[in-house]
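Q: Take this sequence and fold it.
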Amino acid sequence: MKHLRHLIPTTPVVVALLWIAGCAALAQETAKPRNKQPASGPDILESAPTNTSEPRPTAEGKPLPNRDEVMRKQRQYLEQRYDLSGRTHPTIRMSGGRKPIPVGPTARLPQGVTWESLGQMSPEEIRQKKIFPYTPLWHPLQEVGGMVFPPVQTKVVDGLERVDVGFDLPDAYLPEFPPALFVTNRPDLGDVSKGQLITLQNFETLFQDVLTPFQMEGMRLLLQKTTAQRHNLTLDRSTAKPVEGVSCLDCHVNGHTTGQFHLTPDVRPQSERFRLDTTSLRGVFAQTRFGSKRTLRSLEQFVQTEENSAYFDGDISLAERKGARHFTDREQMAMGHMQNIIDFPPAPKLDIQGKLDRTKATESEVRGEAVFNKHCASCHPAPFYTDNLAHDLRVERFYNHVGSTPMGAKGRAEGPIKTFTLRGIKDSPPYLHDGRLLTLEDTVEFFNLVLQSRMSQQEKADLVEFLRVL
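A: All right, here's what the predicted structure looks like:
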């Protein structure tokens, strides 16, 4: 038998012929119809389920929540806390001239309680009676978080809409869209955005004769999309389709804000993280701290911190996995240079020192300035109405805790918050770091309680009138 081996050809040509024949036979076998044959080829990618039809796990390994149920619960929560009827001022509009400012107060008080009686109570009495109207405002997805954009923006900017959560506050309590943009190098031009949403497609046309080449580079970088925790290309995103991410000016639209919110990345556990309302970039040239709860010390440091962790819930490993962009020193300088020329809106009733010009003011505004100087000016001095510090208001004195620790415990310490500039404040509802104050009237009522100022109703009304002229 051993001699028969020599009868089997073993040349390379024959081996190749045998391999080809075997492949052909295998192909014929594979081509036979079978039951439950899985799909193959490019169609399997085109028909793969997106987040809208089959939940994918989030970064925490949980399925995406049901959006309709999430928003139903959030509407119920907000309606219990606020009158959301959307009352607006009959004549005063935001600086772009298109949208009236909202009026309040909107917070609901228990039956039998008035703002006057509440203002006379001690923090301990208010806490014991559980009647503090301005407890922290929670993200609709407190266990997930992430950036949420208002419908007025998601309708015109692709890739921002999330499938697991929607925006919760009515449009009446948000800045106008798109906001006006004012710049320090050309104050004579007024709104240099000309009422348009600034995009990568139109910024060169809008600013060709307004910005220097270096400022133009900064504007381009501020408009360029970068990946974020919930807006990215990975499977655990919260958008129906993979997206490049979000840009700096998706949140700070036209250098201002339209009320986008997310959660602070710097607090753990998850349930204790604060909701954060997007702040305006107007007048950052006059500020030395950036970020409402973070108090970063330069715009360049702000860029570095945001890109490394903030957009990714404070997780640097997620930032790397999802493709966070790390800007060069030149790019950071260009973005900072552009931001530093974003100006406050005009305030015709203020003089060159930023104080009220009494020849142009109403009696109520003059009285309001006196109230402001008594109760507010120590933290918000003219001309920019900020002391560039952070203060702890100890608001937890007024309410029982509603976070991860047992109910009935004294409120979790909210910690220091940056002193916001009040210039152009009528353009920036809602107020405070988490947006819990929907109107300027709510803001005045809040600080009347927290500072225990015991202002009269007339004093509070006059103070609101003064704030509207800043």
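
Q: When you work out contacts or count neighbours from here on, use the C-alpha atoms and nothing else.
A: Will do.

Q: next one: the strand or helix carrying residue 276 to chain centre, how far?
A: Assigned by DSSP states H and E, residue 276 belongs to strand 275-277. Remark: strand 275-277 is offset 6 Å from the chain centroid, using CA atoms, centre = their mean, to the nearest Å.

Q: Likewise for stretch 203-221?
A: 24 Å.

Q: so where do the helices sit in the stretch 101-250 of the chain?
A: 115-119, 123-129, 151-154, 203-207, 213-223, 248-251 (DSSP state H, counting those that start in this stretch).

Q: gap between residue 246 and residue 116?
A: Distance, residue 246 to residue 116, using CA to CA, to the nearest Å: 45 Å.

Q: Contact partners for the closest residue to residue 225 other than its chain neighbours?
A: Excluding the flanking residues, the one nearest residue 225 by CA to CA, 6 or more residues apart in numbering is residue 247, at 4.2 Å. For residue 247, the contact set (CA atoms under 8 Å, 6 or more residues apart in numbering) comprises 222, 223, 224, 225, 226.

Q: for the protein, what spans make up the strands?
A: 88-93, 100-102, 261-263, 275-277, 390-392, 416-418 (DSSP state E).

Q: gap between residue 380 and residue 238?
A: Going from residue 380 to residue 238 by CA to CA gives 39 Å.

Q: Tell me which of the two has more neighbours.
A: Each of residue 380 and residue 238 has its neighbours counted (other CA atoms under 10 Å); residue 238 has more, 28 against 21.

Q: So that one sits against residue 231, correct?
A: Yes. With contact defined as CA atoms under 8 Å, residue 238 and residue 231 form a contacting pair (6.4 Å).

Q: Would you map the helices across the stretch 301-450 of the chain?
A: Secondary structure of the stretch 301-450 of the chain (DSSP H, counting those that start in this stretch): helices located at 316-321, 329-339, 363-375, 440-450.

Q: Neighbours of the closest residue to residue 147 other than its chain neighbours, how many?
A: Excluding its sequence neighbours, the residue lying closest to residue 147 (CA to CA, 6+ apart) is residue 262, at 4.4 Å. When neighbours are counted by other CA under 10 Å, residue 262 registers 25.

Q: Next, the second sequence, to be compared with the first:
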Amino acid sequence: VEDHALERADGGFGYIDSYLYLYRLDAEPKRLAAINASEQRVITPKAVDLWEDGPRLGITTAGYGGSRQVLFSWADRAFDKPPQINAWDTPPGAADGAYTEDGAWITASSLLDAWVIHGAGTEVQVVPAGKPSTRTLDSRLGELLFFTEMMAPWGKTDGPLSRFTCETCHHEGYTDGRTHFTGREHGGLKVHASTRPLLGLFNNAPYFSRALDQSMTQMVHSEFKVANRHNGRDPWFELTTLDIKWLHHVVGREPLRLSAEKLRAAFMAFLIDFTHRRNPAADHAAFTAAEKRGAEVFRDRCASCHDARLIAEDPNSAVPFERWEKLVLSPPGPLVWNTAEYAKTGVLPYVHEDGARIPTLRRLYKKWPYFTNGSAKSLAEVVDRFAYDARSSLHDQGAPAMTRLPADDKAALLAFLDLL
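A: Sure, this is the predicted structure:
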């Protein structure tokens, strides 16, 4: 992603184009080139191949979220000059790629569930791989809205303007570790926020750190609005297979018109399906002694905010302590470990007058850095900063008189958190 601070001052997203960086790695690593790949509609490139042809060095790539295959090359390795660019249209979803002996470039498209073959001078071939998807068409269209530029196909790359997808910040639906300036202030301090995962949203309303979107319907409207903030288009738009040239690979050759309402319904269908994979650490049938003790510490010190609920906004979905072990170690690991409430935890500045919406701890190992402002770089730091007394618990700004967790309880709590 563009090596520039994210700009959110006007409610949009600025300076988040996808970039390719070329480095020489030796005793003194050096950046040789920085290429704005989004200018060529190569968005979130994952399939990247570096090649040499005598004095010429080049990069072949295709955007996971874009619609082009591009070859960037430098004659005589003159990296101080712009590269030569050759580009071809291609469907999105390229997760990896490789050259064949006859010079064709084959990519694996996980969005199309297909092999995409780019032969020299020939039309792109899309060859289905594996069994046909059993997901609904709406869910597959929603996946494309999430991972490709289909949600904002008229994006620009001038100055702060950017072509991007949800995955630009939410890598594989989780995070890329970024902490960005929100464009807001609170108490005279600039408010920064860390990226949150977008998996498991269905039972985790309201949404994001300020919890301003109370329902998934409201949140989806907001996402279309912010994605199209800078392109001059009304976010309430429709799309056809003429607008998205590669869409026939998913919906077939018959002309199709997707209304604004249909697009939002599809996005919601995908987000409902888009849930967490099994936690690899939860691979045993019963808690270890350390995990059991950690669960007890969590119950006594953490669960007043991070409640063991199946649905964040429904207090009646809370499960008793006796069921934690079975649910935590089950493949879905479905507990969200939060509520729909705000809390003032001492992590400053607050994003809202009432603090910040209590975050989910589900699949905590995939969320980094920690706290709303991203100030904790490890879970060990999170538990080190925790303090409590008879009246409150704080994650930061704890007074000296407040109690800290003893070392044994910290270790046990970390063992339990690793399972969530």
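
Q: matching residues in the second structure for the lengthiest helix in the first structure?
A: The longest helix of the first structure (DSSP state H) is helix 12-31. Alignment note (TM-score structural alignment): helix 12-31 of the first structure is unmatched in the second structure.

Q: Touching that helix from outside, list them.
A: Outside helix 12-31 of the first structure, no residue touches it (CA under 8 Å, 6+ apart).

Q: Could you dump the helices of the stretch 101-250 of the first structure into a markdown table with mean neighbour count and distance to residue 294 of the first structure added?
A: Output for these, formatted as a markdown table (neighbours: other CA atoms under 10 Å; distance: least, CA to CA, whole Å):
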| stretch | mean neighbour count | distance to residue 294 of the first structure |
| --- | --- | --- |
| helix 115-119 | 15 | 31 |
| helix 123-129 | 16 | 27 |
| helix 151-154 | 16 | 26 |
| helix 203-207 | 15 | 30 |
| helix 213-223 | 20 | 20 |
| helix 248-251 | 22 | 17 |
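
Q: Include distance to residue 278 of the first structure when you put those helices into CSV, please.
A: Converted to CSV, these look like this (distance: least, CA to CA, whole Å):
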stretch, distance to residue 278 of the first structure
helix 115-119, 29
helix 123-129, 29
helix 151-154, 14
helix 203-207, 22
helix 213-223, 15
helix 248-251, 7
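
Q: So what's the residue count around the counterpart of residue 170 of the second structure in the first structure?
A: Using TM-score structural alignment, the partner of residue 170 of the second structure in the first structure is residue 252. Neighbours of residue 252 of the first structure under the rule other CA under 10 Å: 21.

Q: hang on, residue 252 of the first structure packs against residue 280?
A: Yes. Residue 252 of the first structure lies in contact with residue 280 (CA under 8 Å); the separation is 6.4 Å.

Q: Quick check: neighbours shared by these two?
A: Common contacts of residue 252 of the first structure and residue 280 (CA under 8 Å, 6+ apart): none found.

Q: Just give the nearest non-adjacent residue to residue 161 of the second structure, would you?
A: residue 14 (5.4 Å).

Q: Hmm, residue 163 and the one you found touching each other?
A: No. When contacts are counted by CA under 8 Å, residue 14 of the second structure is not listed as touching residue 163 (9.3 Å).

Q: quick one, which of the two is more surrounded?
A: Neighbours per residue (other CA under 10 Å) separate residue 14 of the second structure from residue 163, with residue 163 holding more: 33 against 24.

Q: Apart from its chain neighbours, what residue comes closest to that one?
A: residue 155 (4.9 Å).

Q: Give the burial count for the one you found, as a bare number.
A: By the measure other CA under 10 Å, the count of residues near residue 155 of the second structure is 23.

Q: my guess is it contacts residue 229, does it?
A: No. Assessed by CA under 8 Å, residue 155 of the second structure is found out of contact with residue 229, at 9.4 Å.

Q: how about residue 378 of the first structure, what's its partner in the second structure?
A: Using TM-score structural alignment, residue 378 of the first structure lines up with residue 304 in the second structure.

Q: how near is that match to residue 298 of the second structure?
A: Residue 304 of the second structure is 9 Å from residue 298 of the second structure, by CA to CA.

Q: Show me which of those two is the more surrounded one.
A: Between residue 304 of the second structure and residue 298, counting by other CA under 10 Å, residue 298 is the more crowded of the two (20 against 14).

Q: ok, the more buried one - contacts?
A: Residue 298 of the second structure neighbours (CA under 8 Å, 6+ apart): residue 413.

Q: And residue 133 of the second structure, by the same measure?
A: residue 113.

Q: What residue in the first structure is paired with it?
A: Taking TM-score structural alignment, residue 133 of the second structure has residue 209 as its aligned residue in the first structure.

Q: Please apply the same query to residue 357 of the second structure.
A: Under the alignment defined by TM-score structural alignment, residue 357 of the second structure corresponds to residue 418 in the first structure.

Q: count of neighbours near its match?
A: Residue 418 of the first structure, neighbours per other CA under 10 Å, totals 22.
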